[in-house]
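**Student:** only geometry, no sequence info:
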């Protein structure tokens, strides 16, 4: 029996967990007997009762695995940890708030069965977002796809189905500064798109502030584009050309017309303008240098707590489960697996 893995990052989602378990039970019943459902919960350093509720109310009939990170590493790292620990033939990242409907998984599986290696879930509308978030998201996609050589599909988040061959390829990408939407797009493979309407949160509040979204946008631009660096080269050339033209004009007026060109105020404006431009350009360069510095340390993407005593995710396969639990004791993710098997 093939396995469908759901990777569910958890960060202070105690209010949403009861409804999440209910949906997982319904989905598991609809997948049987053709598929077995595996749920990989990745706790990203929650400070509420999320972990306690995960262990207390693990749903019957669903093979569950709880991966506890030692602290809050961020959603991108938590998502990576989930992909590393998922064992399914197809893997689907999904949020715990149920804005991405789990029952859409059935439609995604149908597309996967027809040969798609990646099934993208695209939001038909962003009606559940505020006006500011909608506009900022639209501008982000436009700017990113304009500046980056690696395009990302608009209004498509992390919610997607990926064949095992795609997940194995993702596990070979171990960069520390992670923008998962870009990495998903970078690895390629055959993809199809499924449209859907995103619901309101089932419970709780969003954990992504405007500042976090801004930093994530910067991560995406600097991870997949060097255009900002080149842009300052071009602006520098234009500034030098403009300075030469102004200098030539001053010399001509002084030599041929004897005009002494006053310019204290204009000189100060020019100094302030070009000084500000230099600071901005240094900031752009600093963003790239900072990321190189972090990459050079080669720290693990995440650290996993020693696993608690929990029910075996596959009761009939105790030996396989024991090996997986032992593996989770290490701070480093499992070695990437490579395969040439095509999706079914």
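**Tutor:** Yep, it's here. Bear in mind the structure is a predicted one, so any value in this text is a computation, not a measurement.
**Student:** switch to C-alpha atoms for all contacts and neighbour counts from now on
**Tutor:** Will do.
**Student:** what's the offset of the lengthiest helix in the chain from the middle of its chain?
**Tutor:** Among the segments of the chain that qualify as a helix by DSSP state H, the longest is helix 264-297. Relative to its parent chain, helix 264-297 has a centroid offset of 28 Å by Cα atoms, centre = their mean, to the nearest Å.
**Student:** got it, and stretch 26-38?
**Tutor:** The chain centroid and the centroid of stretch 26-38 are separated by 27 Å under Cα atoms, centre = their mean.
**Student:** Could you list the buried residues of that stretch?
**Tutor:** Of the residues in stretch 26-38, 27-28, 31, 35-38 count as buried by neighbour count, 16 or more other Cα atoms under 10 Å.
**Student:** Over to stretch 126-139?
**Tutor:** Buried residues in stretch 126-139, counted by 16+ other Cα under 10 Å: 126, 134, 137.
**Student:** State whether the first one is indeed within a strand.
**Tutor:** No: note on residue 126: no strand contains this position according to DSSP: H, G, I helix; E, B strand; the rest coil, which reports coil.
**Student:** Work out for me the element the residue nearest to it when sequence neighbours are not counted sits within.
**Tutor:** In space, and not counting its chain neighbours, residue 126 is closest to residue 134: 6.5 Å by Cα to Cα, 6 or more residues apart in numbering. Using DSSP states H and E, residue 134 falls within helix 131-147.
**Student:** Use this one as the comparison:
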């Protein structure tokens, strides 16, 4: 099947998932057979150091629907998703995690919604297996927090598991910022959207690649990419502290005039100085994050580098801020001159 004739593309970012790939491919194949659409499966190897790429290449040798995009190193989940969206050629694209926590069996329901006229169909998690109360509470709090402070109504409890029409994807491809938050971008482009609900199971095998640090980094990217609220908060805090300082100065001046011999205590001064210092450091940190993201953008570096492609038999797409460096055959050494 030619890539350009795919009715549905399934984009799957992969990072060291060799233990899940056979079961993932089996379930995808069963699901695809039940669809009245041509299907292509675009795996994106995000710098795996296990046998993931080798296994996917073996799938491709037996099934021309399978394609592989190999990034030159680990660029991160959101950028791997972006690479898959760039190479997908279907009339609609489904983003699916490779750990089987996003069940392929939900895809037909998403396709049905798309055929009803929806441009984006996102999967909303009703329940998660084997997740601590603290993690569940933190996730829910984050989604509600970002909705309150952002300029968008980002769907609650929905990750990257979603179907995106070619029309919405065209708009998303034009947004080439370096700091990626795909679920926010798919909301930003607009169009008619709806949700399907599902029960998110535990991983089929292995461990989550999202550490607490990576989750925090993703949350920060979502906040700073779609909200100026932290900067507004700094202005309010700064104005409040300045007002408090002014009032404290007036009180100190009055006390000095009323009681010239008053001995001022150092405790209140230390507390006040510590408070001001903490506010200043917080302000510098928030502004530094925004400035750092500006710095990443103005450098103009590519979002990702592709090191190898498998299964693509047509012209490679030319996208802004993307580089494809295919493997080069080893040149023969020059003959020794007599």
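**Tutor:** Structure's in. What do you need? All values derive from a computational prediction rather than experimental measurement.
**Student:** So after superposing, what's the score?
**Tutor:** Once superposed, the chains reach a TM-score of 0.90 (TM-score structural alignment, normalised by the length of the second structure), with 319 aligned residues with a Cα RMSD of 1.9 Å.
**Student:** quick one on the thing from earlier: secondary structure and distance to residue 284 of the first structure for the buried residues of stretch 26-38 of the first structure - can I get that in CSV?
**Tutor:** Output for the buried residues of stretch 26-38 of the first structure, formatted as CSV (DSSP: H, G, I helix; E, B strand; the rest coil; distance: Cα to Cα, whole Å):
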residue, secondary structure, distance to residue 284 of the first structure
27, helix, 46
28, helix, 48
31, helix, 49
35, strand, 49
36, strand, 48
37, strand, 45
38, strand, 43
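**Student:** show me where the first structure has strands.
**Tutor:** 2-10, 35-43, 63-68, 90-93, 118-123, 156-163, 191-196 (DSSP state E).
**Student:** show me the contacts for the spatially most central residue of the second structure.
**Tutor:** Here the mean C-alpha position of the second structure is nearest to the C-alpha of residue 78 (Cα atoms, centre = their mean), at a distance of 3.5 Å. Listed by Cα atoms under 8 Å, 6 or more residues apart in numbering, the contact set of residue 78 of the second structure reads 180-182.
**Student:** Between these, which sits nearest residue 74 of the second structure?
**Tutor:** Nearest to residue 74 of the second structure among those is residue 180, at 14.6 Å by Cα to Cα.
**Student:** could you list every residue that touches the closest one?
**Tutor:** Contacts for residue 180 of the second structure (Cα under 8 Å, 6+ apart) come out as 78-79, 221.
**Student:** residues near residue 192 of the second structure, how many?
**Tutor:** When neighbours are counted by other Cα atoms under 10 Å, residue 192 of the second structure registers 13.
**Student:** on that earlier part again, residue 211 of the second structure versus the residue nearest to the centre of the second structure, what's the distance?
**Tutor:** Distance from residue 78 of the second structure to residue 211 of the second structure, counting by Cα to Cα, to the nearest Å: 14 Å.
**Student:** And residue 83 of the second structure, by the same measure?
**Tutor:** Distance, residue 83 of the second structure to residue 211 of the second structure, by Cα to Cα: 22 Å.
**Student:** The two: who's more crowded?
**Tutor:** Just comparing residue 83 of the second structure and residue 211: by other Cα under 10 Å the higher neighbour count belongs to residue 83, 28 against 10.
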